[in-house]
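J.: Need coordinates for the below:
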Amino acid sequence: MNLSKRVSHIKPAPTLQISAKINELKAKGVDLVGFGAGEPDFDTPDFVKEACIRALKDGKTKYTPSAGILELREALSEKLQRENSVQYSPSEIVVTAGAKMALYLIFMTVLEEGDEVLLPSPYWVTYPEQIMLCGGIPVVVPLKEEKGFVLSVDDIKPHVSKRTKMLVLNSPCNPTGAVVPEEELRKVVEFCIENNILIISDECYEAFLYDGKRFVSPASFSKEAREITFTVNAFSKTYSMTGWRVGYVAAPAKYAKVMADINSQTISNATSFAQYGALEALKNPKAKEFVKEMKWTFERRRNLAYQLLLEIPNISLVKPEGAFYIFPNLSAYLGKLGSDIKLVEYLIEKGRAACVPGSAFGAEGYVRLSYCVSEDTIREGIRRIKQALEELS
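T.: The predicted model follows:
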C-alpha cells in the first residue's frame, strides 16, 4: 500500500507517547513518577459535569451547527470582549474538537503548497506536523535560553522571505513557560501588519501567568491586528477539561465561514453535550474561583520545582513565567548517552521518573517537566532525577 506524500513525515505526538508509556508501566506495578502529561491534575468542576448531564437528559444529543451552538459562541464573544479586549461576533467564532482541531482548520484554510510558517523554537510538538500536513513549510526561529526563550521582533526578521505566510505565537509557551512582554508583542504584531504576515495566537495558557503578569491578546492592539490574527483557545487547560475536546478559533468572517465549512465536511461539529458543559464553564460564577485556585496552586508548584532543579549540578534553567511546564537544560549529561531521547529513557529505567525530551520541541538537550502533579510528587520525582544524573556522571 502506498501512503500519500503528505503523511510520510507524520509522527505520533511524543507527549502522548510518554503518557502512554507511564500508564503502561504503572499498570505493570512499576513505581514511576510521571512529569509527561500536559493536563491539570484537577478534576473538571462538578457544575460543568452537571450541565453536561442535564444536556444529555434533555436530549441535546443531535447534530449542532458546524460552527457550534449559538449560545456558546455568544458567550465566547462576550468573554473575548470582556477578558481580552477584542471584539468578535458569534459568526466569527468556530467551536472545534479541541484547540488542535482549531489549529488544523486554520492551516487548512490559509496555507498553499510551499507557504512558509514562522515557528519560534522551542515549540509545541503539534505545530510543525500540522503545518506540513497542510502543505506548508515550518521555518524555525531559534530562541535563546539566555534571553529566557522570549521572542523578539529581531528574532523574526532574518527568517522572513517572499513565501512567509504566517507566524505562530504561543505565549505563555509550551514547553518553556516564556511570556512575551506586551511592548515586544506589540512590535511583533506591527511588523506582521507591515509585512502582510498572518498570526496564529495560541492562547491556551492565558489563565496561567505568574508574578503578577497580565495576559494580552495580539488581536487587541488595533483593528489591523485583529484582521490578521486567528485567536485560538480551548477549555482543556483553563477549566481542566482536556478529555472533553472543546476548543475554538475567532477570526475575521471570511476565514471563520471557511473553517466552519471544513468542520461540516470532516467532524460535522464538536460533541453536542460537551458544548453545553463548556457553556456552563463560561457562565457559572464559581468558575472564577476554580481557575484562581488552579493558578495559585501551579505558581506554588512552579516555585518548588524551580528551586529543587537548581540543586542539580551542571544544569541551567529559566524560571517559567506562565503555563505549567519547566524546561531544564540537561545537555551536560548527554555525553555517555548521545541524545536527550536516550537520556529520557535512562531516567525512566534508572530513576523511575518520566519527562519529555526537548528534541520533540525542537530543543535537543533539554527535557520538559509538567508540574501538574502534587508537591510531594514533585519533590520525589526531582529527587529521583537528581540521583539518576549523579550516578550517570
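J.: all contacts plus neighbour counts: C-alpha atoms, from now on.
T.: Will do.
J.: Distance across stretch 133-147, terminal residue to terminal residue?
T.: Here the two ends of stretch 133-147 are set 32 Å apart, with distance taken as C-alpha to C-alpha, to the nearest Å.
J.: chain center to that stretch: distance?
T.: Averaging C-alpha coordinates over stretch 133-147 and over its chain gives two centres that are 15 Å apart (C-alpha atoms, centre = their mean, to the nearest Å).
J.: Going by neighbour count, which residues in it are buried?
T.: Residues 133-143, 145 are the ones in stretch 133-147 that count as buried (16 or more other C-alpha atoms under 10 Å).
J.: Need those residues in a markdown table (columns: distance to Ala305 and secondary structure).
T.: Putting those into a markdown table (distance: C-alpha to C-alpha, whole Å; DSSP: H, G, I helix; E, B strand; the rest coil) gives the following:
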| residue | distance to Ala305 | secondary structure |
| --- | --- | --- |
| Leu133 | 36 | helix |
| Cys134 | 38 | coil |
| Gly135 | 39 | coil |
| Gly136 | 37 | coil |
| Ile137 | 36 | strand |
| Pro138 | 32 | strand |
| Val139 | 32 | strand |
| Val140 | 29 | strand |
| Val141 | 28 | strand |
| Pro142 | 25 | strand |
| Leu143 | 23 | coil |
| Glu145 | 18 | helix |
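J.: and which of those residues is nearest Tyr104?
T.: Cys134 (7.9 Å; C-alpha to C-alpha).
J.: Contact partners for the closest one?
T.: For Cys134, the contacting residues are 6, 104, 107-108, 111-113, by C-alpha atoms under 8 Å, 6 or more residues apart in numbering.
J.: Helices - which of the residues you listed land there?
T.: Members of these lying in helices (criterion: DSSP state H): 104, 107-108.
J.: What helices and strands are in contact with the longest helix seen in the chain?
T.: Determined from DSSP H, the single longest helix within the chain is helix 286-310. Under the contact criterion of 3 or more C-alpha pairs under 8 Å, 6 or more residues apart in numbering; DSSP states H and E, helix 286-310 touches strand 325-326, helix 375-392.
J.: one more to line up against the first:
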Amino acid sequence: MNHIAKRATEMPPFIVMDVLERAQAMEREGIHVIHLEVGEPDFNTPQCIRDRAIQAFEQGHTHYTHSLGSLDLREAICAYYDQTYKVQIHPDQILITSGTSPAMFLLFSALLEPGEEVIVSDPHYACYPNFIRFLQGQPVFVPVHEEDGFQYQPDEIQKKISSRTKAIFINSPSNPTGNLLSEKRMRAIADFSPFIIS
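T.: Just a heads-up that it's a prediction; the model follows:
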C-alpha cells in the first residue's frame, strides 16, 4: 500500500538541489566549485541584520506573531510602498512568508480549483509549475526568447487564454533569465481578464 499521494509521486524532481548537493560534496573533497545552481548570495548575512536578529532574541521576540506576520513589519512594508511607489496598502493586505516559494504555494492553494490554468513563461523557475500541478491546476507555457530580451509577448499570452485560465504569472525580474518586463508589456498584460500574479 502506497501511503504517499499519487500527485506527490508524479512531481518531477527539483534537479537543482541534486546539483547543489553534488557540488557541496565536491567542495568537501577540496575541489573548487563555482556555483551556478541556486540563487544564493556569495556573501554572509550582513552584520546589521545579524545584530538585529540577536537583539530580537534577547528581547524575547521568539513567540507566535499575528497569522499574517509581524504587524510592525507589515506596517513598514506599507510605508515603503507608499514612499517608493505612491501606493497605499493596508497591513491586512500583506502576508509575511518565509520566502517566495511558500508564498506562491499558498497563493496557488487559495486561488486554483482542479483543472484551472495558470499561464507561465518558458523558461521559468522549475518549482512554480510543480506547485500548480500539485494543486491539480495546469500550467500553460508561453515561450519567451533571448532575441526579445526574454519578454512576454502579450499577443502570445492572449492566444493561450481559455475559459479555464485563472491567472497569468509574471515573474519580473525573472528567474532564471533575469529580465525585467517592460512597463508597456506589463500594462498590456494587465488588461487581460485573469488574475495577474506578480
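J.: ok so, going back, nearest approach to Glu71 of the first structure belongs to which of the helices and strands packed on helix 286-310 of the first structure?
T.: The closest approach between Glu71 of the first structure and any of these, judged by C-alpha to C-alpha, belongs to strand 325-326 at 33.4 Å.
J.: What segments of the second structure are strands?
T.: 117-122, 138-143, 165-169, 195-197 (DSSP state E).
J.: Distance to Pro12 of the second structure added to the ones you listed, as CSV?
T.: Output for those, formatted as CSV (distance: least, C-alpha to C-alpha, whole Å):
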stretch, distance to Pro12 of the second structure
strand 117-122, 16
strand 138-143, 14
strand 165-169, 20
strand 195-197, 23
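J.: winner for burial among those strands?
T.: Per-residue neighbour counts averaged over each of these give the maximum for strand 117-122, namely a mean of 23 (mean count of other C-alpha atoms under 10 Å).
J.: Mean per-residue distance, that one versus the first structure.
T.: Between strand 117-122 of the second structure and the aligned residues of the first structure, the post-superposition mean distance stands at 0.6 Å (mean C-alpha distance after the TM-score superposition for the first structure).
J.: Quick one: residues in contact with that strand.
T.: With C-alpha under 8 Å, 6+ apart as the criterion, strand 117-122 of the second structure contacts 129, 132, 137-144, 152, 157, 160-161, 164-170.
J.: cool, stretch 174-185 of the second structure as well?
T.: Contacts to stretch 174-185 of the second structure, defined as C-alpha under 8 Å, 6+ apart, come from residues 123-125, 149-154, 172-173.
J.: Identify, from those residues, the entry nearest to Met17 of the second structure.
T.: Nearest member of those to Met17 of the second structure, counting by C-alpha to C-alpha, is Tyr125, at 13.0 Å.
J.: which residue packs closest to the closest one, ignoring adjacent ones?
T.: Distances taken as C-alpha to C-alpha, 6 or more residues apart in numbering put Asn175 closest to Tyr125 of the second structure, at 5.6 Å, once the chain neighbours are dropped.
J.: ok, now Gly114 of the first structure?
T.: Once its chain neighbours are removed from consideration, Gly114 of the first structure has its nearest residue in Gly136; the separation is 5.2 Å (C-alpha to C-alpha, 6+ apart).
J.: surely the one you found meets Leu111?
T.: Yes - applying C-alpha atoms under 8 Å as the test, Gly136 of the first structure and Leu111 come out as touching, 6.1 Å apart.
J.: Just list the residues touching the residue nearest to Gly34 of the first structure when sequence neighbours are not counted, thanks.
T.: Taking C-alpha to C-alpha, 6+ apart as the measure, Gly34 of the first structure lies nearest to Ala354, with 4.8 Å between them; neighbours along the chain are not counted. With contacts taken as C-alpha under 8 Å, 6+ apart, Ala354 of the first structure has the following neighbours: 18, 22, 32-36, 344, 347-348.
J.: which among the residues you listed gets closest to Ile197 of the first structure?
T.: Nearest member of the contacts of Ala354 of the first structure to Ile197 of the first structure, counting by C-alpha to C-alpha, is Gly36, at 33.6 Å.
J.: Please tell me how far the closest one sits from Arg368 of the first structure.
T.: Plainly put, Gly36 of the first structure is 7 Å away from Arg368 of the first structure if you go by C-alpha to C-alpha.
J.: what does Ala278 of the first structure give?
T.: 29 Å.
J.: how about the helices in the stretch 101-250 of the first structure?
T.: Read by DSSP state H, counting those that start in this stretch, the stretch 101-250 of the first structure holds these helices, from start to end of the chain: 126-133, 153-156, 182-194, 223-228.
J.: What residues of the third one count as buried?
T.: Within helix 182-194 of the first structure, the residues that qualify as buried by neighbour count (16+ other C-alpha under 10 Å) are 182, 185-186, 188-190, 192-193.
J.: Okay, angle between it and strand 164-170 too, please.
T.: Orientation check (axes from the mean of the first three to the mean of the last three C-alpha atoms, to 10 degrees): helix 182-194 of the first structure against strand 164-170 gives 160 degrees.
J.: and what of the first one?
T.: Between helix 126-133 of the first structure and strand 164-170, the angle formed by their directions is 160 degrees, by the same axes, to 10 degrees.
J.: Does anything pack onto helix 126-133 of the first structure? Which helices or strands?
T.: In this structure, helix 126-133 of the first structure makes packing contacts with helix 98-110, strand 116-121, strand 137-142, judged by 3+ C-alpha pairs under 8 Å, 6+ apart.
J.: contact partners of that helix?
T.: The set of residues external to helix 126-133 of the first structure that reach it, using C-alpha under 8 Å, 6+ apart, is 6-7, 9-11, 13, 100, 103-104, 107, 117, 119, 137-138.
J.: Now that helix on the second structure. Mean distance?
T.: After superposition onto the second structure, the mean distance of helix 126-133 of the first structure to its aligned counterpart is 0.7 Å, using mean C-alpha distance after the TM-score superposition for the first structure.
J.: can you give me the angle that helix makes with helix 98-110?
T.: If you take the same axes, to 10 degrees, helix 126-133 of the first structure sits at 30 degrees to helix 98-110.
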